[in-house]
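K.L.:
Pasting a predicted model and its sequence here:
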Amino acid sequence: MSPLTHDPHVRHYMHCLPFGAQLIGAAHAQPHTRFRFWAPSCEAVQIMFEDAPDAPAPLDMTPSGNGWFEAQAQCGPGTLYRYCIDDRQRVPDPASRFQPQGIHGPSQVLDPRAYAWRHAHWQGRPWEETVLYELHVGALGGYTGVVKRLPALAELGVTAVELMPLNDYPGERGWGYDVVLPYAPHAAYGSPDELKALIDAAHGLGLQMFIDVVYNHFGPDGNWLGRYAKPFFREGVRTPWGDALDFDRFEVRDFYCDNALYWLTEYRFDGLRIDAAHAIGNTNWLRELADHVKARVEPGRQVHLVLENEHNEANLLESHFSAQWNDDAHHCFHVLLTGESEGYYRAFSDSPITKLARVLGEGFAYQGDPSPVHAGQARGEPSAHLPPTAFVMFLQNHDQIGNRALGERLRSLTDDDALRAATAMLLLSPQIPLLFMEEEYGSTQPFQFFTDFAGPLADAVREGRRREFKAFSAFSDEASRTRIPDPNALQTFVNSSPPADAPLDGERLEWMHFYKSALCVRAHLLMPRLRHARALGASVLADDAPNGLAALVARWRLDDGETLTIALNLGRDGVRLDPRPEGMVIFETPPRARDYADKGMLPESACIAWLTGDVPEFSGKHDARVVHREEPYA
């Protein structure tokens, strides 16, 4: 941290990078910049300065051992530069802080301390208070567009905003997982200072900010590392995205450890979601990353690291990571709500309610069990010893919507009443809930896979996307696959971008009140009791319903010793509920579901939550009505 003003409420932050372009002496009349570049596959490197009449002359970099090249130049913020490798190819800085002209343009020297942070007192929030809201910055109009939505999210009851990847990637639009330059925020969304202003504004509203980071691969266009740093990759080991990164090399490990610290310290993010951690293939490095963050983030800050990990490695959640995205929970809910059983849903089509009961009672559905979509191999580790807050639960996210052929939202695939019941479980379970943008309005707008590639790569992505769904019955013939949107078409991005000025009335208002009411209950009655909550198990409600079993009761012991019980029925028939759970009803859907429960019946498409002990009356416009009213979403 570098304070540059006398205002005690304003701070300026910079993460000093051991590579890339690091400004030194920015406060002096003649600033200098230190450049450091790892190019073990090169004999010589020059820095080429661009687009300014007073730009320095090309500068030879000095070899400093182990493939490193260094130089210092009399230049400051705004300077555009590239590295020229072996007198031939000009490449951007792999640690570029900004690419104003895109990934194929020059890198830019920045002064990270130029932004004055107004909410430097912000220290974050405890993990158990987290309610995540995932969004795509570009689809919401860039950083300034997201800022406009923050007050409504805070009012809704969201406590953390999670941004899909911001690292620079090819073209103007994309999901961000085709990462090329992991340190450079994508220029199409706005400037680095506008990103900081977004984070600063969120902190002022009490909102945490998370960023999705991609450490397992590089995208197919614009990555030059293989030309000048071949040892960055593991020779002979391929992934679906190209050569595997070699996390046994300390240069690779340091590159990504510093990237995590850069987002957390220079940009003041409160947490990271690590994409496809299983594809990194090095759990020792994951632990090392968590240890680095813990050791180097300033004392007092509450920073959280979250995994996406297909391997369900519970051991990583015991001390190093706050939580994991619980795909198992999503897949159970999705099969129950839609009846779909193709693709990876095949592993959850056999008794999904039993698997959901295990998810609610123990964390993962697969805890070393053989999985039919993993060639019968064992998947996962025992997880019942972990707290429920070690799992992030969701009904929708960018993957589960956008990786569908047509990008349909869940509401387009199931019944509204059943969806409300599942949503109540999502929002009231002690697992950490995650919402996807516009979900709270009952949106049926698709979120489709979009990119902005050109030429042969665009053709390959389009055709590859269509081949991907060839095994699905709805797209088994070539004619049906032509309905799959072209990822590179501008219209695909437009189709996925919510309108900025949609009126809040009708169904949108009704759905929003439903979410807000449940989150109000969570904030006032559950959050203060979640730190040491423990699952007490979940059981399937057996019945003779003709449509099969789709109901359960789950129980948790909360921090103060009281018990939270939630009964859920996603079936089309009522089931016996005997005995009736103890405690006061704190939420119900549909209206008057508790009347049936008092008579020993859980109605169809219903969710009821009970809490034992004293349940305080709420204060405030919405709070007092939630606990006792008949219709919590009206």
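P.N.:
Yep, that arrived.

K.L.:
contacts, neighbours, all on C-alpha from now
P.N.:
Fine.

K.L.:
how about residue 564, what does it touch?
P.N.:
Residue 564 sits next to 555-558, 609-612 when contact means CA atoms under 8 Å, 6 or more residues apart in numbering.

K.L.:
change it to 10 Å
P.N.:
Residue 564 sits next to 428-430, 526, 533, 535-536, 554-558, 581-586, 609-613 when contact means CA atoms under 10 Å, 6 or more residues apart in numbering.

K.L.:
go on, residue 339?
P.N.:
333, 345, 349, 352, 413-414 are the contacts of residue 339 under CA under 10 Å, 6+ apart.

K.L.:
Produce a ChimeraX select command limited to the buried residues of those residues.
P.N.:
Of these, the buried ones go into a single ChimeraX selection, burial set by 16 or more other CA atoms under 10 Å:
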select :333,345,349,352
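
K.L.:
Which member of the contacts of residue 339 is positioned nearest residue 542?
P.N.:
residue 352 (13.6 Å; CA to CA).

K.L.:
What residues does that closest one make contact with?
P.N.:
So residue 352 contacts 329, 331-336, 339, 345, 358, 365, 549-550 (CA under 10 Å, 6+ apart).

K.L.:
now swap in residue 288 and tell me
P.N.:
So residue 288 contacts 253, 257, 294, 320 (CA under 10 Å, 6+ apart).

K.L.:
so the last one touches residue 303, yeah?
P.N.:
To tie it back to what came earlier, the one meant is residue 320. No: if you go by CA atoms under 10 Å, residue 320 and residue 303 don't touch, sitting 11.7 Å apart.

K.L.:
if we can go back for a sec, as JSON lines, the contacts of residue 339 with distance to residue 241 and secondary structure would be great.
P.N.:
What follows is those, written out as JSON lines (distance: CA to CA, whole Å; DSSP: H, G, I helix; E, B strand; the rest coil):
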{"residue": "333", "distance to residue 241": "29", "secondary structure": "helix"}
{"residue": "345", "distance to residue 241": "23", "secondary structure": "helix"}
{"residue": "349", "distance to residue 241": "29", "secondary structure": "coil"}
{"residue": "352", "distance to residue 241": "32", "secondary structure": "helix"}
{"residue": "413", "distance to residue 241": "31", "secondary structure": "coil"}
{"residue": "414", "distance to residue 241": "33", "secondary structure": "coil"}
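
K.L.:
that older thread, mind checking which of the contacts of residue 564 are buried?
P.N.:
428-430, 526, 533, 535-536, 554-558, 581, 583-586, 609-612.

K.L.:
Show me how far whichever strand or helix holds residue 463 is from its chain's centre.
P.N.:
Secondary structure assigned from DSSP states H and E places residue 463 in helix 455-468. Put simply, helix 455-468 sits 26 Å off its chain's centre (CA atoms, centre = their mean, to the nearest Å).

K.L.:
Presented hereafter is structure B, for comparison with structure A:
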Amino acid sequence: MTDVLFGPVLHPSETQFRFWSPLHPHIQLHIDGEKPIDMQVRGHGWHESVVPGAGVGTRYSFILPDGLTVPDPASRHQPEDVHGPSEVVDLEAYRWRHPDWQGRPVEELVVYEMHIGTFTPEGTFRAALEKLDHLADLGVTALQIMPISDFPGGYNWGYDGVMPYAPDSSYGRPEDLMALIDAAHERGLCVLLDVVYNHFGPDGNYLPAYAPIFTEHHKTPWGNGINYDGDASKPVREFVIQNAIYWVRNFRFDGLRLDAVHAIKDDRGEHLLHELARRVREAAGSRHVHLVVENEDNDSDLLRRDAEGRPVHFTAQWNDDIHHVLHIAATGETFGYYKDYADRLTQKTGRALAEGFVFQGEHMDYRGETRGKPSGHLPPTAFISFIQNHDQIGNRALGDRMITSQPLEALKAIAAVYLLSPQLPMLFMGEEWGATEPFPFFCDFNEDLNEKVRIGRRLELSRLPGFDADDLPDPTAHGTFESAKLDWSKLSAPKAVDLLGFYRSLLALRRQHVTPLLAGAGAGGGSGRFEVDGECLFVEWQLSGKRLQLRANLTAKACRVAQATSGEVLYRLGRMEPVEAAPWSLVWSLADG
């Protein structure tokens, strides 16, 4: 089935419509304003109709034998949301202004996570385009856009998408997304897309009505797993793999971030994740395309490198472990999953920085099981580090950012650690100027589902503080969504100007001193070691014949430091001298050898 093409195919004077419905022998095609057409059966569950005169702008849907009308699961555009008809779009009509863009190598990535709907007041692709100069000037080199696959309602984090090929119409048309990516490339910015292949949202997913999309053989937090390895699973696999290729080839995304891959279950010989990575890289050719995973299992095998240091499957993983240790250092919070990291925090911080994962096969009480595999052999560019992201803010009871409750000197210290670390840094939108707007979870379903979400969020996160309060923001209310929109007018406030300058200067230092050392890091494998220096942390990475060193006191108390800083000082925050290091102080240095 590798020749399967999902979605309509445009020809000069006609359009070919295809629909996979193995559960029904007969399907009708309905073009808006016309009588339904009986589709021809092509075998293996496929139905097809070629319609003369149908072209760009044609709206269509499919009618099942029981009368249920459904949109195209591979629709390119849903102008009336997920329950309405699909629209034929000519994706080849867009004229790329920068068709020769080849992307950026992994060592140059400085990632900026954004949610299109709240990044600007307008919440559209076109409005986001107007902010690209700000990001380029900041020192960002890669945007990571939270999921955009069409979801029900007017607002959503994106993880409830049901139309994987259609950018959500509330953000604009497909051509608007192309214009955003094109403009990013003009400024030297890569664009990565967050994609969800572990589940479909609860509203608007019609696939089960006509295809064996789910299997009882595998379970996920959202119910039965997607059928990637059972009977009739081959078209299901193709649907997802071709979707990944579609984003990279048709929209020229520079990579994908795969959500919660630990929930993608597949017992076939070549796991879906391996096949997807292989085929996406084949389709990308010589372009730099980066495939990133979120993986609670910390399975370092997915990040394996070949003899030349190139990723065999995936480029990097979001490193939750480094977030957790730096978050505890800055906030003192030890509830929930943080508790497993609080004991011997300095050592665990060193391990996260030097080796990637803190838990590499050890027992984790919060999970009630062992977690992770050894990761010290991997290059630092196999990990994406951060101190905030959509999950770590949004899964707090109030969706509050650290800046609203923690001292600025603590936040600057942990920022200086992750922004200059040889791991790949990722900022969350607005972090660079200290935005105080919350980022709570939000969605827009029908009232029955809305009530289930309200109850479900409390139960799911009941082990975290605050979720038993009576004044929680309603995740389904429009006001909750509006509260998350960045207020760009605050960018000129003195505190915002100061913090923005701080971030900009650190990223300039990274670009000048750290990035050049990372080009050969993949071939050399792991390069980090750490120790506790007196009561402070010392981490050292061997990179391209240099030793990048960090000495840090990530506490609110002065601590004893046994050794002096060696080599050229790249950056100093606070006072750190032999015998004593001030609170929230650190030194980055570079030595020969």
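P.N.:
Sure thing, it's come through. Given the structure is predicted, the values throughout are model-derived calculations rather than measurements.

K.L.:
can you tell me which of the buried ones among the contacts of residue 564 of the first structure are in helices?
P.N.:
Secondary structure from DSSP state H places residue 428 of these in helices.

K.L.:
Please report how far residue 188 of the second structure lies from residue 142 of the second structure.
P.N.:
Here the distance between residue 188 of the second structure and residue 142 of the second structure works out to 9 Å (CA to CA, to the nearest Å).

K.L.:
More neighbours: which of the two?
P.N.:
residue 142 (26 against 16; other CA atoms under 10 Å).

K.L.:
So the more buried one is in contact with residue 256, correct?
P.N.:
No: using CA under 10 Å, residue 142 of the second structure makes no contact with residue 256, being 11.5 Å away.

K.L.:
Quick check: neighbours shared by these two?
P.N.:
In contact with both residue 142 of the second structure and residue 256: 191-192, using CA under 10 Å, 6+ apart.

K.L.:
what about the helices in the stretch 201-350 of the second structure?
P.N.:
All helices of the stretch 201-350 of the second structure, identified by DSSP state H, counting those that start in this stretch, fall at 234-249, 272-284, 320-331, 339-342, 345-355.

K.L.:
Quick one: closest of those helices to residue 177 of the second structure.
P.N.:
helix 234-249 (10.8 Å).

K.L.:
In the first structure, what range does the closest one match?
P.N.:
Per the alignment by TM-score structural alignment, helix 234-249 of the second structure matches residues 250-265 in the first structure.

K.L.:
which residues touch the closest residue to residue 406 of the first structure other than its chain neighbours?
P.N.:
Distances taken as CA to CA, 6 or more residues apart in numbering place residue 484 nearest to residue 406 of the first structure, at 5.9 Å, with adjacent residues excluded. Residues counted as contacts of residue 484 of the first structure (CA under 10 Å, 6+ apart) are 404-407, 448-449, 462-463, 465-466, 469, 475.

K.L.:
before we move on, which element is residue 484 of the first structure in?
P.N.:
Per DSSP H and E, there is no helix or strand for residue 484 of the first structure.

K.L.:
do the same with residue 501 of the first structure
P.N.:
Assigned by DSSP H and E, residue 501 of the first structure falls outside every helix and strand.

K.L.:
Residue in the second structure paired with it?
P.N.:
Under TM-score structural alignment, residue 501 of the first structure pairs with residue 489 in the second structure.

K.L.:
That match and residue 352 of the second structure: what is the separation?
P.N.:
Distance from residue 489 of the second structure to residue 352 of the second structure, by CA to CA: 37 Å.

K.L.:
what's the answer for residue 244 of the second structure, then?
P.N.:
Distance from residue 244 of the second structure to residue 352 of the second structure, by CA to CA: 30 Å.

K.L.:
If we only consider the contacts of residue 288 of the first structure, which is nearest to residue 169 of the first structure?
P.N.:
residue 257 (20.1 Å).

K.L.:
So that closest one sits against residue 293, correct?
P.N.:
Yes: using CA under 10 Å, residue 257 of the first structure makes contact with residue 293 at a distance of 7.9 Å.

K.L.:
who wins for neighbours among the contacts of residue 484 of the first structure?
P.N.:
residue 448 (28 neighbours).

K.L.:
Am I right that residue 373 of the first structure is in contact with residue 346?
P.N.:
Yes: the pair residue 373 of the first structure / residue 346 is scored as a contact, 7.0 Å apart, by CA under 10 Å.

K.L.:
which residues in the stretch 451-593 of the second structure form strands?
P.N.:
For the stretch 451-593 of the second structure, strands defined by DSSP state E, counting those that start in this stretch occupy the ranges 528-533, 536-543, 546-553, 568-573, 576-577, 580-581, 585-592.

K.L.:
tell me what the fourth one is packed against?
P.N.:
I take that to be strand 568-573 of the second structure. When contacts are defined as 3 or more CA pairs under 10 Å, 6 or more residues apart in numbering; DSSP states H and E, strand 568-573 of the second structure packs onto helix 408-420, helix 494-509, strand 546-553, strand 585-592.

K.L.:
where in the first structure is the aligned partner of the third one, by residue range?
P.N.:
Using TM-score structural alignment, the residues of the first structure aligned to strand 546-553 of the second structure are 562-569.

K.L.:
Over to the first one?
P.N.:
Helix 408-420 of the second structure lines up with residues 416-428 of the first structure when matched by TM-score structural alignment.

K.L.:
chain center to the matching stretch: distance?
P.N.:
In terms of CA atoms, centre = their mean, the centre of stretch 416-428 of the first structure is set 21 Å apart from its chain centre.

K.L.:
Buried residues of that stretch, list them for me.
P.N.:
417-428.

K.L.:
Tell me the one of those nearest residue 287 of the first structure?
P.N.:
Checking those one by one against residue 287 of the first structure (CA to CA), the nearest turns out to be residue 426, at 29.1 Å.

K.L.:
Can you say which helix or strand has the closest residue to that closest one other than its chain neighbours in it?
P.N.:
Leaving aside its chain neighbours, residue 426 of the first structure sits nearest to residue 433 (5.9 Å; criterion: CA to CA, 6+ apart). Taking DSSP H and E as the definition, one finds residue 433 of the first structure inside strand 432-436.

K.L.:
likewise residue 90 of the first structure?
P.N.:
Residue 90 of the first structure is part of strand 89-91 when elements are defined by DSSP H and E.

K.L.:
count of residues packed around residue 65 of the first structure?
P.N.:
Counted with other CA under 10 Å, residue 65 of the first structure comes out at 10.

K.L.:
Tell me which residue of the second structure matches up with it.
P.N.:
Using TM-score structural alignment, residue 65 of the first structure lines up with residue 43 in the second structure.

K.L.:
again with residue 305 of the first structure
P.N.:
With TM-score structural alignment as the criterion, residue 305 of the first structure matches residue 291.
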